[in-house]
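K.L.:
Sequence plus predicted model, see below.
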Amino acid sequence: MKREAQNYIDNKLKPPKSFYNWCFSQIPTYKWSNKEKTILASNRKNCSVIERNLRKNSSMTFFGKLRVFGIILVTAKRIEIQSYAFWNRVEEGKEIIKFELVNFEQFAEEEHVKVTRQNNKYWYGLTAIHGGLSGGPYSTIEFFPNSWEDKIKNMSELRYLEIPHIYFREIESMYKYRTEIEFLQKIKAHRLAKEVMYQEINYSRGSCRKSVDMRIINAKWLKENKPFFKNTNKSFIEFELARRIKQRNGKLVPGIEEYLDYRDINKIPTNIGIVRFQNWIIKNEVDFSYYLDYLNLMRDLNIAIDSENIIMPKNLVIAHDNAVKLLYQMKNEVEEQQYKVRFEKIKDLEKMIDNYAFIVPKKASDLLTEGKALSHCVGGSNYIKQHIEGKTTIIFVRDKQDLEKSFYTLEYKNGQIYQLRGKHNCDPTKDVQEAANKWAKLLKSKTKVLQHS
């Protein structure tokens, strides 16, 4: 029978007094003064002091800033992450500080437990204390420096692992998969051990997926595939690519992992040899997402994908562009009429921010022009269709001194920037990214306009 959440709080590890002293030291106190008089909000010494002029109309009653402080406590059998919210306020010149435990995580006895405080009671789960840009229970937390990393490495249940470095958010995966990690480290499967330990993300060629699938990796799988990984730096992606390519009666061509994710194999047309296809991908440095858009164009044009010159065109960019032109000719009139309605709903998204203009395409065909100018796939039928239907929103980012010249293209989807790319899919500069973040922040209240409109 599952224990009440309160039981975990009643039996939690006790933070040292130095933690509370540190928390209070992070909270400033207040001082008002003039030539005749000085008023101190508190007699705390080990904190900063905000000084203000004392006047007849000085505000002496107000709320301070909500602060969240955390501590990670470690024993041989437990790891706990405790988060405390501190509220300070001043009433008639006197400071009042209150605090309570608001979020709690415990790793012990093969369990990971999450407990939060809501409505004066503890429940299972975690609560976002601050909204912020990223939100979440730890978005603005400050952790007490108590050498918790060394304690986890040397005295916790994770002490048998070789841990190069650790961030508090990585404790969960390390604890959950410590048996698998230990096994991989013992057989010197360095790359896979690291992927499991840190739950790495693979950003290769525009993809953004976890490098490992822990639904697949278990004790049986590790034992069966030990020969493949032992004493190597082979990754999970390499293994799955090799396995799935073998299912297509082929073998893995070295270097293909830079271009293909194993989950892409079933998207490759079956009318071509898988080895020939890999060599074509590598030779032409094909962006697979761009290739998939090309295949969608062929389907939209009712062109059978059953011959080598269609599946592997000599020049993918030319083949893609020709397909776009043909499809555009077929769909132009209908799309432009549909887009007039969509444009009216999103035209107010145009903003000038810093040195940049965020421009809504005036016509659906503008996406085709943008894609050509910047040599990326925003001009593909899939992007145009989704933009018209409101499933995504394409915005042109321009230098405000040259509004007619294509610069960067932004895709806004599900209330956030989905991607921001320049010529040949290059990443944005720091100032462009910062301006885009400001633009996105302004749109938070308009999310409903962007979705399903």
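P.N.:
That came in fine, so what should we check first?

K.L.:
Could you use CA atoms for every contact and neighbour count after this?
P.N.:
Noted.

K.L.:
which helix of this protein spans the most residues?
P.N.:
Ranked by residue count, the top helix of the chain under DSSP state H comes out as helix 316-346.

K.L.:
Got another one to weigh against that:
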Amino acid sequence: MSLQLITDHDKISAAVKNRFKITKGFKEFTSKYFPIYIWENKNKKIVSSTRNPKDCVTIRKRLAKNSNLSPYVPYERATYVRTSRRRIELQEYKVYLTFIDGIEHINLELVNFMKLENNTLIRCHCFGNEIIAGFTSFGPSMYSSAFSSMVYPNYSMENSELKYISFDDIYSNFTNFAKFIERIYKYRYEIEFCQKVGAIKFADAIASGNPNADMRIITKKWLRTHKYILKKNPETNYFSIQNEIKSLADQLRVKASKLSNYLSKHDSSIEIYRKHVENLIKLNYPFEKKYLFPSNFKEVRQEIETIIQDLEFESENSKFLEISKEFSPTCNKTLSGYTFLVPTSTACVIREGIELNNCLKSYITKIVSKKSLIIFVRSIHEPGKSLYALEISPDLHEIRQFHGVNNSTPSEKARKAVDRYIKSLEKFIAA
């Protein structure tokens, strides 16, 4: 159901002027967030408020001639909610204290105002005596937004247009109360319908703005058509999954019901099964029953994945070997007490990463695509023992990283050796 946003200034001003009056209970609710001050000496005692000290913090100070009887107290924000049969209002106030001779006066200043009535919406804020369309943000933080303040709890929707909605079944973890109420009002029919048939999860998804509740799709006709499914209180992603299943079933030229039942039987998600189909396509396997619907799906899927991984590993290793042959003649050197080696396989890089306890394995893709080059740096006395790993640019000019075990900083001697190593590569290239 669409909402008409009222922008006419006269109508907005009239709505603010004729708003519900706040109650004594709301004033008392806002006041409990302020402290009570007591100034006292041997002869005199000044108490700032007649409020019950049990409901708030009490601050005691010595009364003297120069006592500040008008202390600074940060303002608070509070939202007042009031409803009638056709109207819902939210009024957000700035609440602050002023003092006269130590006696407090609680002031409430209307800042933001929202009204929902007969499928119309008014949003406005007050600035002095001026009423301006749209909300304004105010508060102690730059991230404070309109209607993110404390809400007066003594309100009821039971006599309003939202009287058939069970708020207890809605996970109301809202940061903006106005947006929350506005959304529920806008989609009250859909939420009511879902709650009435028992689709609590869907009702909550609509109210909270969950992406799975696409309101371009969830129309009155759609709700009536899918009522038999909604009665089972499905997960909110149920229908999107069913659409994916139908799309994949059409691709495989099988019935959607057959695929859906197969996934349920083997406790598999549509994502896992789609990946299985993609792997079959990679291997050029035919879409036959023994591959698409095996009785032992988990085992077959894992076998297929192992074949894919082996092929990818062989492909990577083959490319890695080519790179090693290309760079080894230039980069394999012994210099200043250290041996510099280009790794010969992906297995070497993985093993070196384990020995040095770092993330060398993650660089395999960069090496294969010639975006980076890894050099093993070892002592000439222990050439078979992992010591340092050096990352350089493929053009052999730039040192990108040089680390030891646990990404530790190499010795000064090792760093100087690496500098000489890079210079020797540059001379070789130049020659």
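P.N.:
Arrived safely. Values in this document were obtained by computation on a predicted structure and should not be read as measured data.

K.L.:
quick one: the longest helix of structure 1 to chain centroid distance?
P.N.:
31 Å (Cα atoms, centre = their mean, to the nearest Å).

K.L.:
Same check on stretch 83-93 of structure 2?
P.N.:
Distance, centroid of stretch 83-93 of structure 2 to centroid of chain: 31 Å (Cα atoms, centre = their mean).

K.L.:
What is the corresponding segment of structure 1 for it?
P.N.:
Under TM-score structural alignment, the match for stretch 83-93 of structure 2 in structure 1 covers residues 74-84.

K.L.:
packing partners for the following helix or strand past the longest helix of structure 1?
P.N.:
Using DSSP states H and E, the helix or strand that follows helix 316-346 of structure 1 in sequence is strand 351-353. The helices and strands touching strand 351-353 of structure 1, judged by 3 or more Cα pairs under 8 Å, 6 or more residues apart in numbering; DSSP states H and E, are strand 356-359, helix 430-442.

K.L.:
To residue 236 of structure 1, which of these lies closest?
P.N.:
Distance to residue 236 of structure 1, taken as Cα to Cα, is lowest for helix 430-442 among those, at 32.0 Å.

K.L.:
Could you tell me where that closest one falls in structure 2?
P.N.:
Going by TM-score structural alignment, helix 430-442 of structure 1 lines up with nothing in structure 2.

K.L.:
Give me the helices and strands touching the following helix or strand past that helix, please.
P.N.:
Remark: after helix 430-442 of structure 1, the chain's next helix or strand is helix 447-450, criterion DSSP H and E. Counting contacts by 3+ Cα pairs under 8 Å, 6+ apart, helix 447-450 of structure 1 is packed against helix 316-346.

K.L.:
what about 6 Å?
P.N.:
Contact here means 3 or more Cα pairs under 6 Å, 6 or more residues apart in numbering; DSSP states H and E; on that basis helix 447-450 of structure 1 packs against no helix or strand.

K.L.:
what comes up buried for that helix?
P.N.:
For helix 447-450 of structure 1, a neighbour-count test (16 or more other Cα atoms under 10 Å) marks 447, 450 as buried.

K.L.:
Now do the helix or strand hosting residue 104 of structure 2: distance to the chain's middle.
P.N.:
Of the helices and strands defined by DSSP H and E, residue 104 of structure 2 is found in strand 103-117. Distance of strand 103-117 of structure 2 from its chain centroid, counting by Cα atoms, centre = their mean, is 33 Å.

K.L.:
residues making contact with that strand?
P.N.:
Contacting residues not belonging to strand 103-117 of structure 2 are listed as 48-49, 86-99, 121-126, 135 [Cα atoms under 6 Å, 6 or more residues apart in numbering].

K.L.:
Give me the mean deviation of it from structure 1.
P.N.:
After superposition onto structure 1, strand 103-117 of structure 2 sits on average 2.4 Å from its aligned residues (mean Cα distance after the TM-score superposition for structure 1).

K.L.:
Next secondary structure after that strand?
P.N.:
strand 120-127.

K.L.:
now for that following strand, which elements pack on it?
P.N.:
Strand 120-127 of structure 2 makes packing contacts with strand 4-5, strand 103-117, strand 130-133 when contacts are defined by 3+ Cα pairs under 6 Å, 6+ apart.
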